[in-house]
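Asker: All I have is the shape, not the residue letters:
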């Protein structure tokens, strides 16, 4: 997934978390409902989290969300949390909405978020610069 990111606005190496158990000890782990973050976004999140987008200061979304490193990271976190919390038949989904979905989606959909400049009609257009960073003094860390 990290190949070809150079043309994207974030230019960061992005690695997906493994979807298969790491070893035999993890073979008792529950099977994933969605096989990957893309299936989760299209199959669950996009159909559940409906908003009117890009309307006079409203929320912003990029149909090519996978070209934004921050979006990939946040959506991957949402997917992983959902996969875990869906198994809690009591308050799991409430916790997921309150602590995960509402938080990350507010950031992702904000007009100044990672999708700034993108539109649902024209797609990915954002060329946001990374945060400026200076090298810390030698020996500080």
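Answerer: Okay, I see it. The shown structure was predicted, so the numbers you read here are calculated from the model rather than taken from an experiment.
Asker: all contacts plus neighbour counts: C-alpha atoms, from now on.
Answerer: Noted.
Asker: Could I get the full set of helices for this structure?
Answerer: For the chain, the helices defined by DSSP state H cover 37-40, 46-48, 69-85, 92-95, 102-109.
Asker: got CSV for the ones you listed, with mean neighbour count and distance to residue 137 too?
Answerer: Below are these laid out as CSV (neighbours: other C-alpha atoms under 10 Å; distance: least, C-alpha to C-alpha, whole Å):
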stretch, mean neighbour count, distance to residue 137
helix 37-40, 18, 38
helix 46-48, 11, 44
helix 69-85, 20, 27
helix 92-95, 16, 41
helix 102-109, 18, 32
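Asker: now those helices as a markdown table including distance to residue 60?
Answerer: Listed next are the helices of the chain as a markdown table, based on distance: least, C-alpha to C-alpha, whole Å:
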| stretch | distance to residue 60 |
| --- | --- |
| helix 37-40 | 19 |
| helix 46-48 | 13 |
| helix 69-85 | 12 |
| helix 92-95 | 24 |
| helix 102-109 | 5 |
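Asker: adding another structure so you can compare the two:
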């Protein structure tokens, strides 16, 4: 029996629907998932998300895997699992946007990347013991 190879539906064959992270965040992610953020007490979002390295990392992962799953429907469930993992971490009160506050009628918004913890360089040979 001869099998016909499955058609290649990878991103190599199809251009991305959203060519940049910014276009995906503003065109898909924000309208689809941020309608529940509210006042920022239980979940936090920063309108200047691009100044937060952790947010860029998590959103880039979600965008690229979303584009891949869009072309290969067998990967859609895995993408939703990724989203279910990363979204609570991203929006958590102690997550990437912990130092940010939305603008209110009483006060201006705060858009500040969280301060990075200090880390001393490891001494030479530390893995050799």
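Answerer: Ah, there it is. What you are looking at is a predicted structure, and each value in this text was computed from that prediction instead of being measured.
Asker: Kindly provide the TM-score of these chains.
Answerer: The TM-score (TM-score structural alignment, normalised by the length of the second structure) is 0.75; 113 aligned residues with a C-alpha RMSD of 2.1 Å.
Asker: so where in the first structure does stretch 52-62 of the second structure end up aligned?
Answerer: Mapping stretch 52-62 of the second structure onto the first structure (TM-score structural alignment) gives residues 68-78.
Asker: And stretch 19-27 of the second structure, by the same measure?
Answerer: Using TM-score structural alignment, the match for stretch 19-27 of the second structure in the first structure runs over residues 35-43.
Asker: I would like the residues contacting that stretch, please.
Answerer: With contact meaning C-alpha atoms under 8 Å, 6 or more residues apart in numbering, stretch 35-43 of the first structure is reached by 19, 34, 75-76, 79.
Asker: I'd like those as TSV, with distance to residue 69 of the first structure appended.
Answerer: Shown next, in TSV, are these (distance: C-alpha to C-alpha, whole Å):
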residue	distance to residue 69 of the first structure
19	19
34	20
75	10
76	10
79	15
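Asker: Now for the residues you listed: which two are most distant?
Answerer: By the measure C-alpha to C-alpha, 19 and 75 form the most distant pair in the contacts of stretch 35-43 of the first structure, at 14.7 Å.
Asker: thinking again about what came up before, tell me which of the helices of the first structure sits nearest to residue 29 of the first structure.
Answerer: helix 69-85 (10.2 Å).
Asker: mean deviation of the closest one from the second structure?
Answerer: The superposed helix 69-85 of the first structure is, by mean C-alpha distance after the TM-score superposition for the first structure, a mean 0.8 Å from where its aligned residues fall in the second structure.
Asker: relative to helix 102-109, how tilted is that helix?
Answerer: Counting by axes from the mean of the first three to the mean of the last three C-alpha atoms, to 10 degrees, helix 69-85 of the first structure lies at 160 degrees to helix 102-109.
Asker: Neighbours of residue 141 of the first structure, how many?
Answerer: 5 (other C-alpha atoms under 10 Å).
Asker: One more: residue 124 of the first structure?
Answerer: Neighbouring residues of residue 124 of the first structure were enumerated by other C-alpha under 10 Å; the total is 22.
Asker: re the thing from before, which stretch among the helices of the first structure comes nearest residue 126 of the first structure?
Answerer: helix 69-85 (12.0 Å).
Asker: who does the closest one touch, helix- and strand-wise?
Answerer: helix 37-40, helix 92-95, helix 102-109 (3 or more C-alpha pairs under 8 Å, 6 or more residues apart in numbering; DSSP states H and E).
Asker: now those as JSON lines including distance to residue 127 of the first structure?
Answerer: Below are those laid out as JSON lines (distance: least, C-alpha to C-alpha, whole Å):
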{"stretch": "helix 37-40", "distance to residue 127 of the first structure": "22"}
{"stretch": "helix 92-95", "distance to residue 127 of the first structure": "34"}
{"stretch": "helix 102-109", "distance to residue 127 of the first structure": "16"}
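Asker: which stretch among these comes nearest residue 59 of the first structure?
Answerer: helix 102-109 (4.9 Å).
Asker: mean per-residue distance, the closest one to the second structure?
Answerer: Mean deviation of helix 102-109 of the first structure from its aligned counterpart in the second structure after superposition (mean C-alpha distance after the TM-score superposition for the first structure): 1.1 Å.
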